[in-house]
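A.B. asks: dropping a prediction and its sequence here:
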Amino acid sequence: MAATRFDHSRIWKRFEPVMNSERIEATYLLETPMDPTQIAAVMAGEQSSGTFVRVAGETDELRARAGAEVLKVTELASVPEPSLESAYLERKAIHGPYRRAHVRIAYPVANIGHNLPTLAATVSGNLYDIGEVTGLKLLSLSIPQAYRSRYLMPSMGITGTRAQLGVIDRPLFGTIIKPNVGMCSHEIADLVETLCEAGVDFIKDDEVCANPDHAPITERVPAVMARIRAYRDRTGRDVMMAFNITDETDAMRRHTDLVTSEGGSCVMASLNWCGLSGIESLRKHTPLALHAHRNGFGAMSRHPLLGIAFDAYQAMYRLAGVDHMHVHGIGGKFVDKAEEVQAAAQACISPLAINGSDVNDRVMPAFSSGQWAGTLPHTFEAVGSTDFLFMAGGGILAHPGGPAAGVRSLQQAWDATSAGQSLNTSKTKALELQVALEFFGT
């Protein structure tokens, strides 16, 4: 006779795990045609000590010690059609309505240890494949301070990045190498020199330019850093360059060592393609600032009933030790709503652990995607402080007056914003800002 799914709700309510102070809490959005409370118990069992049938050795003591606990199920409005198909439900002829709920589950830290891939497997993993589920999204993670302390902190974070660049009382203004790819190393170095002279604080490679044949990293890094060092020696002002070192882990270590030997202070990696292990290994290898690019995150987040929301995502990569985190931009070219970008930035500038107060445990939110002088006031309002990196690629490089005028338009926009003036009020006194407003639009 075929085995039937074990009713975890009987045991995950009855036995409370013992290590209550050492648990990671995960919050989900669940959709199912069945009782959400029952499916929440299935989720807790699947991701801790249980499976679809009770097995030998699954004692009451073991479940009490290692079992996850359903803390809360808050049912929401149901929908008539499923968000995702399930052959399991089709075989059993189970149909809607499809009930939605917020579910919060606590997982014992002892099940996970210091192990980021296993943390991800525990709070996500097979949950997306459970037959009774027609929608599931991991919304957030609550990390206890003791568990946060098992991992490295950011090397620079907000405070260290500011100190490196000598910028204290305003946002950092940055840009991206454009065209994204195609230029050779000396052309990139020429552009970097121009941008340094223009007064930019931060420059980064595009995410698709890591080690191309036309600008190999072993050639590009020395060429670019020669210009940055010359500018630094002449002016006393530093410019941070985030070199894209995305690659397999050993290659990233080699590339990082090259940046270090050339006097650089920052490297960039594409989080989703290097993975938690790759980023954590990189953090352990270098004190350089890790600029975390989240390209590909939309594949995890855009569907409202599937994947991982930014709050949970940033928590795991902050445990890996990043210093800067991309949050996209307000009014930019990507899909994010303004409130989503704001929430992402607020998460970054807050300590990671529950009730955490360590100011060093904060990462610099990096705004990009269609940003220019006109989007700066909304960004400042959303963050509520000057602790952000504002990157304008085309907003600087496509300014009709050239890159220097593009940087000045950002500076002028900040002068107006910090003085409580609208950009339209101040534009008559600031030529570069006025040109930007006319060229890029309001």
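C.D. replies: Yep, that arrived.
A.B. asks: switch to C-alpha atoms for all contacts and neighbour counts from now on
C.D. replies: OK.
A.B. asks: mind checking how far the most centrally placed residue in the chain is from Val359?
C.D. replies: Nearest residue to the geometric centre of the chain (CA atoms, centre = their mean): Gln314, 4.2 Å. Distance, Gln314 to Val359, using CA to CA, to the nearest Å: 17 Å.
A.B. asks: likewise Gly329?
C.D. replies: 24 Å.
A.B. asks: between the two, who's got more neighbours?
C.D. replies: Set Gly329 next to Val359 and count neighbours by other CA atoms under 10 Å: Gly329 wins out with 29 against 14.
A.B. asks: my read: the more buried one touches Phe367, true?
C.D. replies: Yes - between Gly329 and Phe367 there is a contact under CA atoms under 8 Å: 5.0 Å.
A.B. asks: which residues touch Val327?
C.D. replies: When contacts are counted by CA atoms under 8 Å, 6 or more residues apart in numbering, Val327 touches Val341, Ala344, Ala345, Pro365, Ala366, Phe367, Ser368.
A.B. asks: ok so the fourth one is a strand residue?
C.D. replies: Yes - inclusion of Pro365 in a strand is indicated when DSSP: H, G, I helix; E, B strand; the rest coil is applied.
A.B. asks: how many other residues sit next to Val407?
C.D. replies: So Val407, with other CA under 10 Å, has 28 neighbours.
A.B. asks: hmm, I was thinking of Ser149
C.D. replies: Using other CA under 10 Å, Ser149 has 12 neighbouring residues.
A.B. asks: mind checking how far it is from Ile143?
C.D. replies: Separation of Ser149 from Ile143 (CA to CA): 10 Å.
A.B. asks: now for Pro400: which residues touch it?
C.D. replies: Val435, Ala436, Phe439.
A.B. asks: the second one: neighbouring residues, count only.
C.D. replies: In other words, Ala436. 26.
A.B. asks: mind listing what it touches?
C.D. replies: Trp372, Ala373, Gly374, His399, Pro400, Gly406, Ser409.
A.B. asks: comparison target below:
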Amino acid sequence: INGVFAVRGVTGIRVMDIDLPPAWSCHPGPQFGIAGSRRLMGVASGPMIASIIKPSLGLLPEETAAVVRQLCEAGVDFIKDDEKLMSPGYSPIEDRIKAIMPVIDDHRQKTGKTVMYAFGISSADPDVMMRNHDMVVAAGGNAAVVNINSVGYGGMTFLRKRSALCLHAHRNGWDILTRHPGLGMEFKAYQKIWRLLGVDQFQINGIRAKYWEPDESFVRSFHDLATPLFSDADRPLPVVCSGQWGGQAVETYQRTGRTLDLMYLGGGGIHGHPMGAGAGVTAIRQAWEAAEQDIDLATYARTHAELAASLAKWG
């Protein structure tokens, strides 16, 4: 592919798809995927509701753990480090793990629910990445955020061979590979490579996302992930994100084939709810209930106060 892009006189070329011969099924693919993610989170049906803690807040590990406790009590299934949060001086990953995992364990002891927390373990040095991985595993964690473009194909291969964690792929940097319509690579081709290498969960923006990507592109990406390469087991969990608050749930449900096999990730849509984070999670779940029942959000909100408050603030 690189040679084609370098040909003299070519002013535009775009990789649209890659045909995979059956022999390529030798690659490991997802270790957990959709079914394993559900099992680890204890979510047998319905969408998995997730949230994120932004590093721009500058929270110390103990302060981060306090937010994690709030989110666990609010009823989320999954929490993640932001992709930009590695191991800064104010919040080294060792200290973050030590502060957060007791909160996750305490919540499990009280409720029986294991909230999945994905720590950012990425590093340009594979040995450092595996050291981070091993610290998460030793503390009883079950997931990690991987900046796939930063660690590269080799780093991902190195990690997947040794990993005991559910690998949540963040594609930051993908935009520069695809945003110009006459250059780069379609997500349809791009995602096949990372699925072969073993990602379990894949962030793909969402309906009315806060970034440049059109809704149509998100929908195509969702269906690309839902299409098996060789079997259903190689489908990663699609992660719908980037400015989701519940108001996009009905359209997301309708345009992605009326499936609930997805993670729905809200940041401000949970933390910023006027009735608190717990109401933010409840409002998102109510929005998905409305979607499943083919009821428009305004109608459903008449008898659901949390959803009504979301619509009043963001709708």
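C.D. replies: Good, I have the coordinates. Here the structure is a predicted model, which is why all the values come from computation and not from measurement.
A.B. asks: which residues in the stretch 1-150 of structure 2 form helices?
C.D. replies: 2-5, 33-41, 61-74, 93-111, 126-138, 148-162 (DSSP state H, counting those that start in this stretch).
A.B. asks: so which of these is nearest Asp296 of structure 2?
C.D. replies: helix 61-74 (24.5 Å; CA to CA).
A.B. asks: average distance between that closest one and structure 1?
C.D. replies: Once fitted to structure 1, helix 61-74 of structure 2 is off its aligned match by 0.4 Å on average (mean CA distance after the TM-score superposition for structure 1).
A.B. asks: what packs against that helix?
C.D. replies: Secondary-structure packing of helix 61-74 of structure 2 (3 or more CA pairs under 8 Å, 6 or more residues apart in numbering; DSSP states H and E): strand 48-53, helix 93-111, helix 277-292.
A.B. asks: ok, which pair from the contacts of Ala436 of structure 1 is furthest apart?
C.D. replies: Taking CA to CA, no two of the contacts of Ala436 of structure 1 sit farther apart than Gly374 and Pro400, at 15.1 Å.
A.B. asks: tell me the contacts of whatever residue of structure 2 lines up with Lys427 of structure 1?
C.D. replies: If you follow Lys427 of structure 1 across to structure 2 using TM-score structural alignment, you land on Ala301. By CA under 8 Å, 6+ apart, the residues touching Ala301 of structure 2 are Leu307, Ala308.
A.B. asks: distance of the aligned residue in structure 1 for Val67 of structure 2 from Lys178 of structure 1?
C.D. replies: In structure 1, the residue matched to Val67 of structure 2 (TM-score structural alignment) is Leu191. Leu191 of structure 1 sits 9 Å away from Lys178 of structure 1, going by CA to CA.
A.B. asks: how about Ala242 of structure 1, what's its match in structure 2?
C.D. replies: Using TM-score structural alignment, Ala242 of structure 1 pairs with Ala118 in structure 2.
A.B. asks: its match contacts Ala169, doesn't it?
C.D. replies: No - using CA under 8 Å, Ala118 of structure 2 makes no contact with Ala169, being 10.4 Å away.
A.B. asks: joint contacts of the two?
C.D. replies: Val145.
A.B. asks: for the two, indicate the residue with more neighbours.
C.D. replies: Legend: neighbour count by other CA under 10 Å for Ala118 of structure 2 and Ala169, higher for Ala169 (26 against 23).
A.B. asks: excluding its backbone neighbours, what's nearest the aligned partner of the more buried one in structure 1?
C.D. replies: Aligning on TM-score structural alignment places Ala169 of structure 2 opposite Ala292 in structure 1. Closest residue to Ala292 of structure 1 apart from its sequence neighbours, by CA to CA, 6 or more residues apart in numbering: Met325 at 4.9 Å.
A.B. asks: which residue lines up with the one you found in structure 2?
C.D. replies: Using TM-score structural alignment, the equivalent of Met325 of structure 1 in structure 2 is Phe202.
A.B. asks: tell me the first helix or strand C-terminal of the helix or strand harbouring that match.
C.D. replies: Element membership of Phe202 of structure 2, judged by DSSP states H and E, is strand 201-203. Under the assignment DSSP H and E, the closest C-terminal helix or strand after strand 201-203 of structure 2 is helix 215-226.
A.B. asks: what stretch of structure 1 does that next one fall on?
C.D. replies: Counting by TM-score structural alignment, helix 215-226 of structure 2 sits on residues 338-349 of structure 1.
A.B. asks: can you point out the buried residues in that stretch?
C.D. replies: Neighbour counts over stretch 338-349 of structure 1 (16 or more other CA atoms under 10 Å) mark Ala338, Glu340, Val341, Gln342, Ala344, Ala345, Gln346, Ala347, Cys348, Ile349 as buried.
A.B. asks: what's the spacing between that stretch and its chain's center?
C.D. replies: 10 Å (CA atoms, centre = their mean, to the nearest Å).
A.B. asks: likewise for stretch 178-190 of structure 2?
C.D. replies: 21 Å.
A.B. asks: contacts for it?
C.D. replies: Outside stretch 178-190 of structure 2, the residues touching it (CA under 8 Å, 6+ apart) are Gly12, Ile13, Arg14, Val15, Met16, Asp17, Ile18, Leu177, Arg220, Ser221, Asp224.
A.B. asks: next, the contact list for the residue of structure 2 sitting at the aligned position of Asp201 of structure 1, please.
C.D. replies: Here Asp201 of structure 1 is matched to Asp77 in structure 2, going by TM-score structural alignment. Applying CA under 8 Å, 6+ apart to Asp77 of structure 2 gives the contacts Met41, Val43, Met48, Ile49, Ala50, Thr114, Val115, Met116.
A.B. asks: separation between Asp77 of structure 2 and Gly155 of structure 2?
C.D. replies: 28 Å.
A.B. asks: ok, back up a step: right, and the helices of the stretch 1-150 of structure 2 - which one's nearest Gln293 of structure 2?
C.D. replies: Of the helices of the stretch 1-150 of structure 2, nearest to Gln293 of structure 2 by CA to CA is helix 33-41, at 22.3 Å.
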